[in-house]
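Colleague: build me a model:
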Amino acid sequence: MASKDILVLGAGMVGVCTALALRQRGHAVVLVDRQAPGRETSYGNAGIIQREAVQPYAFPREWMAVLRVITRQGNDVHYHPAALASLMPALARYWRESAPDRYAATVAAYSALIRHCLTEHERLIALAGAQDLVRRSGWLQAYRSAAPFDQAARTAMEVARHHGLDCRILDQAGLRATEPAYCGPVAGAIHWRDPWTIVDPGELVSRYAALFSKEGGIFSRGDAATLKQTEGGWTVQTEDGPVEAAEAVIALGPWATTLTRPFGYRFPLFVKRGYHRHYAAEPMPSMPLLDVENGFMLAPMQRGLRLTTGAEFAHHDATPTPIQLQNAERHARVLVRLGAAVEDTPWLGARPCVADMRPIVGRAPRHRSLWFNFGHGHQGFTLGPVTARLLAELMDGEQPFVDARPYDPIRFGA
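Modeller: Below is the predicted model:
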């Protein structure tokens, strides 16, 4: 296998892991981002390596659920009316791909990646010396009302049996015994025990990036939008001057559309924005809890108890509207002793989503030396090392460890 010069654009979890996987295979790799590694989307999530997330978030198929979103009756989804026209083509395909027969195929493809997330992260965590960031007690999927809890518990047990997962069903007393810090009125919770939680997601990405540098990789601050094709491959402008390489990987998450469109690609990509804020909770819970009916998650972090919101459909650069966070804070104070906010201003980020709920991983159909690794939706943090390995094997012409066809960019046409 001959060594290649490779540019990797994007230093979130996916991009850092991609650069690291390629460097560990002996390639000369330059990782480029405008910010330090792990400072964007990979910083702002709930910090869970979700081994149980075998079913990606589907578009609701029941019209009552859709009507609830349209009329803004819940807190899990918010939208900007001005953004709907531009989002509608991708959302229409998202709805179509969520039909039962299509969704079943997506679950099969998605779970094939998810089942490897712990083992792939475990190897990197050991090499990066990041064990201090990891908690292995799982997380809680909680319900305020009995009927939704009973239905969710039955579904969870079916999913666990089918996919070989470990979960416990906790009634109110069981939840309080397992996690006394959550003391509000809850009917019960599903305790997903396989996942690992990270007390500082951005720091984990930084540790992986430090490992990349230790192993001879180069990180350079630069603007991915300056990427240009040359006779010998690709070039991008950085603070250290132009960097050239024979091949390039776009791993830009929510910014992938900005870079792929000028090269002629029209993927059904959209973003779901989300907010978080830290609070000085006392006592601090030991594991995350998702309040399903009120659309937020509480995740214990080094900076405090992180309150994260559901999905906001809006233009990526639209003015922040943290309505969901305000509502979530009100509901959270009934559930836990939340304390004062740590930051003056909430954090806002975006999740990179594809209408068929599968990441885009593989060679660009029109450019043989250009590769894609983006569109992981809610699970870029979970799947970063997994799709990085997959892409590295494809770039080296090896038989990939999972069937790569469900994620191939060619599925959207040349």
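Colleague: rest of the way, CA atoms for contacts and neighbours
Modeller: Will do.
Colleague: what's the local residue count around Lys214?
Modeller: 11 (other Cα atoms under 10 Å).
Colleague: ditto for Arg366
Modeller: 13.
Colleague: go ahead and confirm it touches Pro409.
Modeller: No. Counting by Cα atoms under 8 Å, Arg366 does not reach Pro409; the two are 10.3 Å apart.
Colleague: wait, Gln172 touches Ile190, no?
Modeller: No. Look at Gln172 against Ile190 with Cα under 8 Å: they stay out of range, at 10.8 Å.
Colleague: ok, those two, which is more surrounded?
Modeller: Remark: of Gln172 and Ile190, Ile190 carries more neighbours, 23 against 18, as counted by other Cα under 10 Å.
Colleague: how about this one, so we can line them up?
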Amino acid sequence: MNTDQSDVIVVGAGALGASTALHLVKAGVENVVLVDKDGPGSGTSKAGAGFVGPLAAGWDAGWGRSELDVEYFSIDFYSDLATRHDIDFRHSGHLYIARDADAWKHVAKFHDTDTVPDSQLVEPDEIRAVTKGFLDGSSFHRAVFQPSAVQLSAGKAARAIAAEFATLGGRVESRRPVTGLIKIGNAVTGVETEHGPLYADKVVVAGGSWSNTILGGDYFLPQVPLVLSRMITEPLNVPANFPALNFAGYSDDGSGLLWVREDCGRLNWGMSYPDYPRDDLVDNPIPDRFDDIRLDGIFQVRRASQSLTHLMPGLATDKFWVAHGAPCLTPDRRALIGPIDERPGLYVVGGCNGVGIQHGPGWGKVAAEIVTGATPFVDARPWNANRFGGLYSTNRDVFLALSARSGPMTHV
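Modeller: Alright, predicted model coming up:
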């Protein structure tokens, strides 16, 4: 057999691509190749917050049952994955906390018992109990607790998914940057890489921020990369049994959610920010890696977290490291999954909208079902990759559409 010919090539070994490849082999596709310029989980997935829960209850007003279904699928998927791999998994829930009455409007929407039956309202004097004694709630307004949610290490999870794929017979090609598509007419028949061509009956591009570079200029995927950052302290012996915490009312304009969670005895926290370098990739080329991104936005994250240091002294440390990622947002904040009409043989999984780890397992299953001709397990029509037609042709077009839809984008 020609090892450069396969049934399906999946480009990008982050949470979305690795999950798509895994579900393809689970669906019976025998020859699947997962290609990445570095290795599994080395891009935006590495910087993921690691929250998985019923975000569709309040994260974005445009989301619906489809997003909620993949979120619950992801909880079950990661629960099972954790029985075979160390992904720092724990089933400790998510707690959304409002600083004051103005911030409550950003938190109250997460309490929707029609979509999240186990959602609980938490009064200030109950926050200490819910956080297993970690957090004094006396200075807060109110909170919402979602006990069904889980947390994990995003990078470890992406690598574990790729390992599962390899165990089932999939082929992982790391450190093999894809430089473009191979086409016969309009039909896509493989990919060019820095180490030679790879051919396939079908190609799935799940390259995140690099997807449009891979697609080459003759097709534009309507998504725009925005830089996000997180901070991780040195080990502080932080207990691991409290929920992931999301605080509303601490960003400069009051609308962003500052999240804090335990990470192997450390504190791991972040939030989106309107400062540079959030928009740096809208008009500039995508770098090979995110290591060299400037730290301007981190100062806003730091300002927000300083308001909580009296409750979590570890946030005041000057000893921390930073991880950057660039999740891609679509004009309607929903995913892009499926075939590209103008390019037979080409499929995409994109538009993570900042929730690739949360939705990746379910989106990967949907993508595999579409590629193999099966009926998706959830209603995938809202994610049709062709739904915008040719309305958007540049990152700037998508960015302006997002700005008009939601005002200043202070959260992703």
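Colleague: tell me where the stretch 301-414 of structure 1 has strands.
Modeller: 304-309, 311-313, 347-354, 360-363, 370-374 (DSSP state E, counting those that start in this stretch).
Colleague: centre of the chain to the last one, how far?
Modeller: From the chain centre to the centre of strand 370-374 of structure 1 is a distance of 16 Å (Cα atoms, centre = their mean, to the nearest Å).
Colleague: and what of the fourth one?
Modeller: Strand 360-363 of structure 1 has its C-alpha centroid displaced from the chain centroid by 17 Å (Cα atoms, centre = their mean).
Colleague: against structure 2, where does that strand fall?
Modeller: Under TM-score structural alignment, strand 360-363 of structure 1 corresponds to residues 336-339 of structure 2.
Colleague: now that stretch on structure 1. Mean distance?
Modeller: With mean Cα distance after the TM-score superposition for structure 1, stretch 336-339 of structure 2 departs from structure 1 by a mean of 0.4 Å once superposed.
Colleague: and the contacts of that stretch?
Modeller: 345-351, 363, 366-367, 370-371, 380, 383-386 (Cα atoms under 8 Å, 6 or more residues apart in numbering).
Colleague: one more time with 10 Å
Modeller: 202-206, 221-223, 329-330, 345-352, 363-364, 366-371, 380-387 (Cα atoms under 10 Å, 6 or more residues apart in numbering).
Colleague: among those residues, which are in helices?
Modeller: Those of the contacts of stretch 336-339 of structure 2 mapping onto helices are 363-364, 366-371, per DSSP state H.
Colleague: of the residues you listed - the most surrounded one?
Modeller: Neighbour-wise, these (other Cα under 10 Å) top out at Trp363, 33 neighbours.
Colleague: picking that back up, what sits in contact with each of Arg366 and Pro409 of structure 1?
Modeller: Tyr265.
Colleague: where do the helices of the stretch 101-250 of structure 2 begin and end?
Modeller: Assigned by DSSP state H, counting those that start in this stretch, the helices in the stretch 101-250 of structure 2 fall at 101-107, 127-130, 154-167, 211-215.
Colleague: let's have the ones you listed in a markdown table, adding distance to His85 of structure 2.
Modeller: Formatted as a markdown table, the helices of the stretch 101-250 of structure 2 follow (distance: least, Cα to Cα, whole Å):
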| stretch | distance to His85 of structure 2 |
| --- | --- |
| helix 101-107 | 33 |
| helix 127-130 | 28 |
| helix 154-167 | 6 |
| helix 211-215 | 29 |
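Colleague: point out the most buried one among these.
Modeller: helix 154-167 (a mean of 23; mean count of other Cα atoms under 10 Å).
Colleague: counting contacts, what elements does that one pack onto?
Modeller: If contacts are counted by 3 or more Cα pairs under 10 Å, 6 or more residues apart in numbering; DSSP states H and E, helix 154-167 of structure 2 sits against helix 15-26, strand 32-35, helix 65-81, strand 171-173, helix 356-372.
Colleague: and if we set it to 8 Å?
Modeller: Applying 3 or more Cα pairs under 8 Å, 6 or more residues apart in numbering; DSSP states H and E, one finds that helix 154-167 of structure 2 contacts helix 15-26, helix 65-81, strand 171-173.
Colleague: okay if I get the strands of the stretch 301-414 of structure 1 as a markdown table plus distance to Asn294 of structure 1 and mean neighbour count?
Modeller: Output for those, formatted as a markdown table (distance: least, Cα to Cα, whole Å; neighbours: other Cα atoms under 10 Å):
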| stretch | distance to Asn294 of structure 1 | mean neighbour count |
| --- | --- | --- |
| strand 304-309 | 9 | 27 |
| strand 311-313 | 12 | 22 |
| strand 347-354 | 19 | 23 |
| strand 360-363 | 31 | 25 |
| strand 370-374 | 29 | 26 |
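Colleague: among those, which comes closest to Thr260 of structure 1?
Modeller: strand 370-374 (9.3 Å; Cα to Cα).
Colleague: that closest one vs helix 380-395, what angle?
Modeller: Counting by axes from the mean of the first three to the mean of the last three Cα atoms, to 10 degrees, strand 370-374 of structure 1 lies at 160 degrees to helix 380-395.
Colleague: strand 370-374 of structure 1 vs structure 2, average offset?
Modeller: Mean for strand 370-374 of structure 1 is 0.5 Å (mean Cα distance after the TM-score superposition for structure 1).
Colleague: hmm, who's touching that strand?
Modeller: By Cα under 8 Å, 6+ apart, the residues outside strand 370-374 of structure 1 that reach it are 14-15, 247-253, 256, 352, 359-364, 387-388, 391, 409.
Colleague: same question, stretch 111-124 of structure 2
Modeller: 54, 57-58, 68, 137-148.
Colleague: now, of those, which are buried?
Modeller: 54, 57-58, 68, 137, 140-148 (16 or more other Cα atoms under 10 Å).
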